Structure formats: structure tokens, C-alpha cells
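Trainee: Provided below for reference: sequence and predicted model.
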Amino acid sequence: MAGGAVSNSTYISSTNTETKNSSYLFPFILVTSLFFLWALIHNLSPVLIPHLKKACQLTDLQSSLIDSAVFAAYFLMALPAGAVMRRFGYKTGIIFGLCLYALGAFLFIPAANSREYVFFLGALFVIATGLTFLETAANPYVTVLGSPQTATTRLNLAQSFNGVGAVLGPVIGARFILSGKELTKAQLDAMSPVQLQQYLSTEAGTVKIPYLVIGLVVLLVAVLFVFTKMPDVQETTDEAIDTSKSSGSIFRHKHLIAAIVTQFFYIGAQVGVNAFFIRFAKFSAGVPEKEAANLLGWVAGLGFMTGRFFGTFLMSKVKPQLLLTLYGLINVVLILTAMLCKGTIAIGAVLMVPFFMSIMFPTIFSLGLRGLGKDTKFGSSLLVMSIVGGAICPPLMGLISDASNIQMAYIVPLFCFAVVVWFGTKGYKLDAAASH
């Protein structure tokens, strides 16, 4: 997912513990590649939004449905994906997920030929369904591919490839998808119908080769999984979910409810900030689309990746809720600056936001699960499902943009980060406050 992979899977154990850790090196590389593959798709979305807006002649609201298609798939398919894993195993689930991913990528070709926006959304939904399977399985696999003592280190290493995808996604999109031809409405109106259709078809067609290559690479990874011996990943019976042992409704945990609400808004902010950056850069500073996409990758993406490591270091010295509040306040100020200023100041403010977003998803997640006891796994599932915020907040931004402008649309992430600040100051301790 966009905020960094956090699995809601149960505790796992390996039945191949007698195998030497060195034999896990290639399987570990394969599983780690999954973290990059799903991050790549998420970070191509900010490129697809302005590109398909142009090629399919969409409003900002319509173009924002790209993120809605992706995150709706996560929300709708998370539980079915988990059921498939339990029934057929994690390796089978990964191979099935990769096949769906590849199929969705190949569907971009007929979608581009037809230039029908709904076909692009359908292709993205198929890809995201595949990603749901991959994210459900990847974390459990990483934890068993070696010594239990180094499981956390391996997981952090694998998750760092999310950051690589965050950097390379927009850069690849800038190089191979965006044409750099940004015609004004007057220029489009001056074209003959034949010239206009040729221009729009050419624009839509730039996605064919990149997504064909992506689909072929994903298929290759699927074949490698087929022929690679992977360890068994099993639930331990004593850790299986047993709701009969829960001492009441999970919704009695007020801080968990606060975390679910906050995670919903945080994911909405994270997706929305990046989704419309290329449009924002053009409106507020006249930055060309290719240059804006490169800035999104090399500055914002790299900032998000380094911010995760720096934030982890700070948490050894600062309480997580305090750091969350501070980062939330900083982002409120940055977004407000971006809304009120123009030029380099506005662009720079938005580009700094991902650095301070970097610790939010895992921090909200862990604070929400504190003290849940036997309800931890169910609470984890609810927190994961709250990423549906990524399907709802971008369309709200698109709606505001169509009614005013894209700069004013950033009031949505501004509100979302204000919710994060509330959670860091009060929301995380609602249960403790209620007990006094």
C-alpha cells in the first residue's frame, strides 16, 4: 500500500526451519521484488492522472478516479485475498496475484486503443486486486526466510524497496508516458476533428509499451515463483483468531476507533498530495509535466524514503505520539503555505510534505493497536481496511478543483493532517481519558 506495507496476517511459523538460511537468499530476493512492484504501480498513478486527463479529456474529478479504482480494489478484495491464502497457501496466492497484475497491465493496450477511460479504470482495478494478494503474502514470507532473530531487519530491508518504487515510478512515467505536449484549450479547439483524434490517440498510446514491459516483467517473476522452492507459511494454532475469547465488542477501544478514522484521512492525504502534484506544479508555478514528474520522484519520493529511516531513528529518542503530532503540524503549515503562495515556494512546500508523511502510517497503526490484547488481529484488519480513504479523498480534491482550482483543492489534505495532529495529541489516549 501507499503508506508502506503493514500486514494484517496472523503470526506465522516455518516448517522448514532446518534449512540453512543461505538457501533462502533467492526466495528472499523474489519476495523483496514484490515490494518494489506494488510501489511502482502506486507511484505511476500521479503520472497517469494528468496524462489520462489529457488523453481522455477528463475533468479533475474524473481523473481522480484512477486512485479510487486502486484503493477500492484493496478495500473490496482484502478479505477474499486472505481467504484464498488460507485455503491454497501463500505461494499460490502470490502467483495468482502476479498473474492478475500482469493481466491488468496488458489490458492497458486495448484500453489505449479504445481511449475509453472506463477500460483504464478496469485495468487498474485488476492490477490492484493482484496487488492485494501480493501485499497479503509478502510480509509473512519475509519473516520466515531466515532466522527469527533477524526477521524485523529483513522486513525493514524489504520495505525499503517501497521507497525505491516511490522514486522510480514518477521518473519512469516522465520518461516513457508523458509526452511533454501540453496544448491549451485554444490550441485544441483550433485543430480539425481528424487532427484532434490523432493527437489524443497518440497521447493515449504512450502507455502501451511501458505497461507491456511491466506486464512481461511481472509474468517473469511469476514464473520464477513457480519454479522456486518456497518455505511453508502457516498460522500457529494458538495464535489463530478466536473472537469467542474477546471480552466485548472491539469498538469499546475508543483509541482504536480514533486510529481507524485517522488512518482513513492520512491515506487520503498521502494519495491526494501526490496524485495532483503535476497539475498543482503547472497551475502554481508553470512547471512542465515532465519536470514536475521528475521532481515528484527525485525530491518527494526520495524524501519519503529517507524520512522513514530518519523518523525511525528519532523514535528511539522521542515518543511516537509526539513525533506524529510534530510532523502533522509541520505538514499543516506546509500545505497552508502551498495553498497561499505561488511559484517555487508553493512547489517546495508540497515537495517537503512526503518527508514528514513517512512515519505516519506505521505510527498511527502501532498506536491504534496498543493494549488491544486478543483484539489485536481484528483491530489490525480494520486499520488495513481504512486505506479506503485513498479512494475517497482524491475525488473530493477533484471536485473542489473543478469548482475553483487545484491549489484550493489542497484544503482536503490540510484537513486530513489536522486530524493526524488531533490523534497525536488526544485521539491515541481516548481510552485512558475515559477511565478518569
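Mentor: Cool, got the structure.
Trainee: switch to C-alpha atoms for all contacts and neighbour counts from now on
Mentor: Will do.
Trainee: in the stretch 151-300 of the chain, which spans are helices?
Mentor: Secondary structure of the stretch 151-300 of the chain by DSSP state H, counting those that start in this stretch: the helices cover 151-176, 185-189, 193-205, 208-226, 254-275, 277-285, 289-295.
Trainee: same list (the ones you listed) but as TSV, adding mean neighbour count and distance to residue 53.
Mentor: Compiled in TSV, the helices of the stretch 151-300 of the chain are given as follows (neighbours: other C-alpha atoms under 10 Å; distance: least, C-alpha to C-alpha, whole Å):
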stretch	mean neighbour count	distance to residue 53
helix 151-176	22	15
helix 185-189	10	13
helix 193-205	16	10
helix 208-226	18	16
helix 254-275	26	12
helix 277-285	22	10
helix 289-295	22	12
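Trainee: and those as a markdown table, adding distance to residue 248?
Mentor: Converted to a markdown table, these look like this (distance: least, C-alpha to C-alpha, whole Å):
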| stretch | distance to residue 248 |
| --- | --- |
| helix 151-176 | 32 |
| helix 185-189 | 60 |
| helix 193-205 | 53 |
| helix 208-226 | 42 |
| helix 254-275 | 13 |
| helix 277-285 | 44 |
| helix 289-295 | 49 |
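Trainee: element containing the residue lying closest to residue 228 once chain neighbours are set aside, please.
Mentor: Of all residues not flanking residue 228 in the chain, residue 27 sits nearest, at 7.1 Å (C-alpha to C-alpha, 6 or more residues apart in numbering). For residue 27, the host element (DSSP states H and E) is helix 25-55.
Trainee: circling back to that earlier point, hang on, isn't the residue nearest to residue 228 packed against residue 221?
Mentor: No. Counting by C-alpha atoms under 8 Å, residue 27 does not reach residue 221; the two are 11.1 Å apart.
Trainee: included below, for side-by-side comparison, is a second structure:
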Amino acid sequence: MPASPPPAAQQNNNQALTVLTGLFFMLGFITCLNDILVPHLKAVFDLNYTQALLVQFCFFTAYAITSIPFGKFISRLGYKNGVIGGFLIAALGCVLFYPAAGSKAYGIFLGALFILASGITLLQVSGNPYVTLLAPPGKEARTLTLVQAFNSLGTTVAPLLGAFFILSGEVLTSAQQDALSAEELVRYQAEQAASVQVPYLILAGVLVVLALAVAFIRLPDAGKIAQDISAHQSEDKGSAWAYRHLVLGTVGIFCYVGAEVAIGSLLVSVMGLPDVAGMKDAHAAKYLSYYWGGAMVGRFLGSFLLNIFNPGKYLGFNAAVNVLLIATAMTQGGHVAMYSLLAIGFFNSIMFPTIFSLATRGLGKYTSAASGILSTAIVGGAAVPLIQGFVADHTTLLSSFWVPAVCYVYILYFGLVGHKADD
């Protein structure tokens, strides 16, 4: 374990951590807007659940394709350049929503989402290890949880703004669309698709401003900190892949992101079921803020509780509660199901930062490579929702929630046992 940094250095680190809160806010905001896009585009293009969840599939597949190359990019050019590049690539993806909407083609939307997600991936690969390296020794999980609370603030605000800008217009049912003439249907689809243009252009502008802000701010050299940690390691295994707790943590990230995204993507549809709440999409989207708001509250609270409780045991407890909440939703239905699924957001709160910090513990110079590996596992946000969508199409929507329940069972294992593999 490296020696604690001197007060001046730690103050500089605190300033850098403050800057990184803006990064995590935008990560949460943009990612959560997908939960608004799923029901919106499902209605506009008359898609089934599997087709609609291709939004999440394309977005999170970018993590699988680009994370490891981005990890190598960061190891050469530095974490700060990774953050700047991530903001600019994400801004380009947002700009491409404008021609995508004009094309009135679902496939073009998915392509723009992939580019946007590539920028978000670079931000993830840069930001998460940057925070753990700048954190005081032994406080990595607490610090990453606190900074990621601003990620949850973004996910809390996004459904409210998304509902206002994207879901405020009347969305016709499939039967109503069938009654339109060919010309009226094309015009209707164009109007609905265009409702995403202005919000994403605004996002593009914000992302460019953030890139410029980071470029002109002096930030600590996290690469040097990683090398200092390596110098104090008792054992160098030669590769990030040789650390078993990293491999098991990678599966944990896959399961966590997959479960969180699957639940968030389908909550609006669940609340629209007659035997649950029978809400319209615009109204249900406002309740989605409780799901993400719970994660925000849980992260702020968790940053305090992680000073008291063992991170692994705290992670395992939250995973066990989520399994029980899903079981309650599936068996009870009605408003009990709705509020049980919304409550999962609170217990999701500390999962990503805790899994990430436990999986990268003690990796030193392999931290950037490990971040690329872990960020690749965020592809769980593509795979798990698609699997659940397939199950929902062939059974019922509520019964499909056994899919994220299995994910939380694995996280329970990692929290109690898996992260200790290299101890």
C-alpha cells in the first residue's frame, strides 16, 4: 500500500475529484435517457419488446467493442486526454441524432446511439479508475460511491426532462396508426422522431463545453500514482487477467449493469400494464425518477456507511434485498410490484462503484487495463435487457424479471466470497 499523499497533493486530488463529478453527472443523464427512448421508439415504430430493446443493445455493445482499445489508449495518452476525447465523441453522437431523426429510420437511430455510447465508454474507462487512484488509500469504494452519486443525480433528472421533451406529445396506438393513410403515417413518424433532435443538440453543446473545461484545468497525473502503487506491490502477476478477483468482478459488472438497465428500460412498460398501474408512458416516466433517485440517495448514504461496514458484505446485503424485491413484484403484482421494482434503485446504488473498486484493488500499473476489461463488461446492459425482452415476448412482462434476479444472485456471491479470491 503506498504512503498517503501529502496535504497539498490531497487537496489537488480533491479539486480533481470535484471536476470529475460533472463527468459522472453527464454519464448518468445520457445513459438514463435511453429509458425514455425505449418506450418512445417502441410506440413510434410499432416495435415489440425485443426490437425496442435494441436501443440498449446498440448502446451497451459499444462497451464490448471499444473498452479494451480505449484502455490501451489511456495507458499511452493519459486519463485526462481520455476524458476530453470521451466528451467530444459523445458530443458527435448527440449531433448525429439530428440527421437520424430526419431519416425516419430506426436503424440510423441505433447507429447514432452506438457512436454516442463509444464516447460514454471512453469516459467510463477514464473516469472510474481516475477516481480510485486519486482517492485516499483504503477509501476507494467510499470515494467512488460518493462521486458516482452525481451520476445518479443525472439519472434522476433525465426522466423528468425526457418526459417533457420526448414523451409530451401524443403517441398513437398501433391500431390508431393502422387507421392513418400512408402519407399521414410517414408524417406522424417524422414528427415523433424529431422530438429527440433538440434535447440531443443541447446535450452536444454541454459536452463540448465540458471537454474544453477539462482541457484547461490542471489535473493530477493519475498514471504516476498507478506506477507508485505498482512499486509497493508484493507480487506482479504480469497481466491484469491474472488477478482472479478482477475476472470475477468483471462478471459482477456484467450482471449489475445488465440488471439495472433491464429493469430501468422496462419499468415504464410495467407501470403501463392494466394489472399493475395502467399508467400512460408520460406519467410513468415521472415515476422512473424514483428508481434513479433512489440510487442517488443510496450512494450519498452509502458513501457514509462504507466507512462503517465492510464493502463486500454491504454489497452482498443489497443484492439479497433486490432478489427479495423482484420475487415480491413477480408474485404480488399491482402497485406492490410497481413500488417493489422502483425500490430496487436504492439498493442498486453502491453496486457499481463497490464492485469496481474491489475488482481493481491493488492492481497498480494494471489499473487502466483493468478498467478497460471491466468497462467491456458493461455490455451486460446490452445482453441482459435483450434476454429479458425475449422472455417477456414469450411469457409475460412481470414473469421475465427472473432474469435480473439471477444477476443479483451472482452479485451476492461476489460480495461475500468472490472479491476475496486474491487475498
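Mentor: Structure received. The structure displayed is predicted, hence computed values, not measured ones.
Trainee: now what about the TM-score between them?
Mentor: Superposed pair, TM-score by TM-score structural alignment, normalised by the length of the second structure: 0.84. Supporting alignment: 415 aligned residues with a C-alpha RMSD of 3.7 Å.
Trainee: how about the helices of the stretch 151-300 of the first structure, which one is nearest residue 344 of the first structure?
Mentor: helix 277-285 (6.7 Å; C-alpha to C-alpha).
Trainee: which strands and helices lie in contact with that closest one?
Mentor: The contact analysis (3 or more C-alpha pairs under 8 Å, 6 or more residues apart in numbering; DSSP states H and E) places helix 277-285 of the first structure against helix 25-55, helix 289-295, helix 343-357.
Trainee: can you name the residues in contact with the helix or strand just after the second one?
Mentor: Spelled out, that is helix 289-295 of the first structure. Moving toward the C-terminus from helix 289-295 of the first structure, the first helix or strand encountered (DSSP H and E) is helix 302-314. Helix 302-314 of the first structure is contacted by residues 160, 162-164, 166-167, 352, 354-359 when judged by C-alpha atoms under 8 Å, 6 or more residues apart in numbering.
Trainee: for stretch 91-103 of the second structure, same thing?
Mentor: Counting by C-alpha under 8 Å, 6+ apart, 108-109, 112-117, 119, 190, 193-194, 196-197, 200-201, 203-205, 207-208 sit against stretch 91-103 of the second structure.
Trainee: what do you get if the cut-off is 6 Å, keeping everything else the same?
Mentor: 108-109, 112, 115-116, 193-194, 197, 200-201, 204, 207 (C-alpha atoms under 6 Å, 6 or more residues apart in numbering).
Trainee: one step back: got the angle for the helix holding residue 27 of the first structure vs helix 208-226?
Mentor: On the basis of axes from the mean of the first three to the mean of the last three C-alpha atoms, to 10 degrees, helix 25-55 of the first structure is oriented at 160 degrees to helix 208-226.
Trainee: can you tell me which helices and strands helix 25-55 of the first structure packs against?
Mentor: On a contact count with 3 or more C-alpha pairs under 6 Å, 6 or more residues apart in numbering; DSSP states H and E, helix 25-55 of the first structure meets helix 151-176, helix 193-205.
Trainee: okay, those in CSV with distance to residue 433 of the first structure next?
Mentor: Converted to CSV, these look like this (distance: least, C-alpha to C-alpha, whole Å):
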stretch, distance to residue 433 of the first structure
helix 151-176, 33
helix 193-205, 55
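Trainee: the counterpart of residue 275 of the first structure in the second structure and residue 75 of the second structure, how far apart?
Mentor: Aligned counterpart of residue 275 of the first structure in the second structure: residue 265 (TM-score structural alignment). Using C-alpha to C-alpha, to the nearest Å, we find residue 265 of the second structure at a distance of 34 Å from residue 75 of the second structure.
Trainee: got it, and residue 29 of the second structure?
Mentor: As judged by C-alpha to C-alpha, residue 29 of the second structure and residue 75 of the second structure stand 27 Å apart.
Trainee: now do residue 233 of the second structure
Mentor: 19 Å.
Trainee: against the centre of the first structure, work out the most remote residue.
Mentor: The centre of the first structure is farthest from one residue, residue 192, which by C-alpha atoms, centre = their mean lies 40.3 Å away.
Trainee: which residue lines up with that one in the second structure?
Mentor: Using TM-score structural alignment, residue 192 of the first structure lines up with residue 181 in the second structure.
Trainee: mind listing what its match touches?
Mentor: Residue 181 of the second structure neighbours (C-alpha under 6 Å, 6+ apart): none.
Trainee: stretch 402-420 of the first structure corresponds to what range in the second structure?
Mentor: Under TM-score structural alignment, the match for stretch 402-420 of the first structure is residues 393-411.
Trainee: counterpart of residue 352 of the first structure in the second structure?
Mentor: By TM-score structural alignment, residue 352 of the first structure lines up with residue 343.
Trainee: ok, the nearest residue to residue 260 of the second structure once chain neighbours are set aside - how many residues close by?
Mentor: If the residues on either side of it in the chain are set aside, residue 260 of the second structure comes closest to residue 348, at 7.3 Å by C-alpha to C-alpha, 6+ apart. Residues lying near residue 348 of the second structure (other C-alpha atoms under 10 Å) number 26.
Trainee: re earlier: what's around the residue nearest to the match of residue 352 of the first structure when sequence neighbours are not counted, how many residues?
Mentor: Nearest residue to residue 343 of the second structure, sequence neighbours excluded (C-alpha to C-alpha, 6+ apart): residue 291, at 6.4 Å. By the criterion of other C-alpha under 10 Å, residue 291 of the second structure has 27 neighbours.
Trainee: what does residue 291 of the second structure correspond to in the first structure?
Mentor: By TM-score structural alignment, residue 291 of the second structure lines up with residue 300.
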